[in-house]
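J.: I need the structure of the sequence given here:
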Amino acid sequence: MDKMLVTTTENIPGQPYTVIGEVFGLTTQSKNLVRNIGAGLKGLVGGEIKDYTKMLDESRNVAVERLRENAAALGADAVVMMRFDTGSISQDMQSVAAYGTAVKFTTAN
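T.: Model (predicted):
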């Protein structure tokens, strides 16, 4: 699949469209033992916990790709108004949701 346009804006300049509906991309990642040990040590001295940052970045990328797949399955050409939501499911699990509005391009009248 070619990279489908995903934008946080409501409008795509010069591109009229019709709304298909809501689309989502979800993923849940668990922290492994090495990350937990590293985070515990970093918690003592402060600063960025790079393994967690990397995990969240990877999760965000997976969520956006799943969003694109959901939109493509509905026949969409793009996704507008994309947003992220994150949360902890438990002490060791983090979820990332990407959501937006799937649209189909139309020709201007």
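J.: could you use CA atoms for every contact and neighbour count after this?
T.: Noted.
J.: tell me, how many residues neighbour G47?
T.: 9 (other Cα atoms under 10 Å).
J.: ignore the last one, Y52
T.: Around Y52 there are 16 other residues, counting by other Cα under 10 Å.
J.: ok, it to G43 distance?
T.: With distances taken as Cα to Cα, to the nearest Å, Y52 is found 12 Å from G43.
J.: please apply the same query to R83.
T.: From R83 to G43 the distance is 29 Å (Cα to Cα).
J.: the two: which has the busier surroundings?
T.: Counted by other Cα under 10 Å, R83 and G43 do not tie: R83 has more neighbours, with 15 against 12.
J.: after the helix or strand that one falls within, next one along is what?
T.: Assessed by DSSP states H and E, R83 sits inside strand 78-90. Using DSSP H and E, the next helix or strand after strand 78-90 towards the C-terminus is strand 93-105.
J.: and this one, so I can compare the two:
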Amino acid sequence: MEKILVTTTENIPGKKYEIIGEVFGVTTQSRNAVSDFGAGLKSIVGGEIKGYTKMLTTSRIDAIERLRQAALDVGADAIVMMRFDSGSIARDMQSVVAYGTAVKFI
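T.: The predicted structure is shown next:
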């Protein structure tokens, strides 16, 4: 895939661009029984739940890659003002969305 610049800032230094519009990439992942068991134990003694951390890290990476593909699909050169949002679906699923504004350099 062609590399699309993704930035959380509104402006890209040295670049002028026109706005194409909003783009997003979303992924939903489920927790597995082993992670849930480990999470239950960690809730008693405290500490990081590495299975969940890994799941959320993977979800963010997947969401950004889908965001880049969405930008390519509309002919963008970059995405500005990228943000993440996440939430639970039911009890055992986590959804992560990466969204921003697709722009074309002029």
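J.: name the helices or strands packed onto the strand holding R83 of structure 1?
T.: strand 5-6, helix 50-73, strand 93-105 (3 or more Cα pairs under 8 Å, 6 or more residues apart in numbering; DSSP states H and E).
J.: what residues does it touch?
T.: 4-11, 68, 71, 94-105 (Cα atoms under 8 Å, 6 or more residues apart in numbering).
J.: please repeat the previous calculation with a cut-off of 7 Å.
T.: Strand 78-90 of structure 1 has contacts (Cα atoms under 7 Å, 6 or more residues apart in numbering) with 4-10, 94-104.
J.: again with stretch 92-100 of structure 1
T.: Taking Cα under 7 Å, 6+ apart as the rule, stretch 92-100 of structure 1 contacts 22-31, 59-60, 63-64, 67, 79-89.
J.: buried sites along that stretch?
T.: Q94, S95, V96, A97, A98, Y99, G100 (16 or more other Cα atoms under 10 Å).
J.: how far is it from where the chain is centred?
T.: 7 Å (Cα atoms, centre = their mean, to the nearest Å).
J.: what's that stretch aligned against in structure 2?
T.: Per the alignment by TM-score structural alignment, stretch 92-100 of structure 1 matches residues 92-100 in structure 2.
J.: now do the contacts for N36 of structure 1.
T.: N36 of structure 1 neighbours (Cα under 7 Å, 6+ apart): none.
J.: three-state assignment of the aligned residue in structure 2 for it?
T.: Alignment of N36 of structure 1 against structure 2 is given by TM-score structural alignment, with D36 as its counterpart. What DSSP: H, G, I helix; E, B strand; the rest coil gives for D36 of structure 2 is helix.
J.: same check on the one 4 residues further on?
T.: Assigned state for G40 of structure 2: helix (three-state reduction, three-state DSSP).
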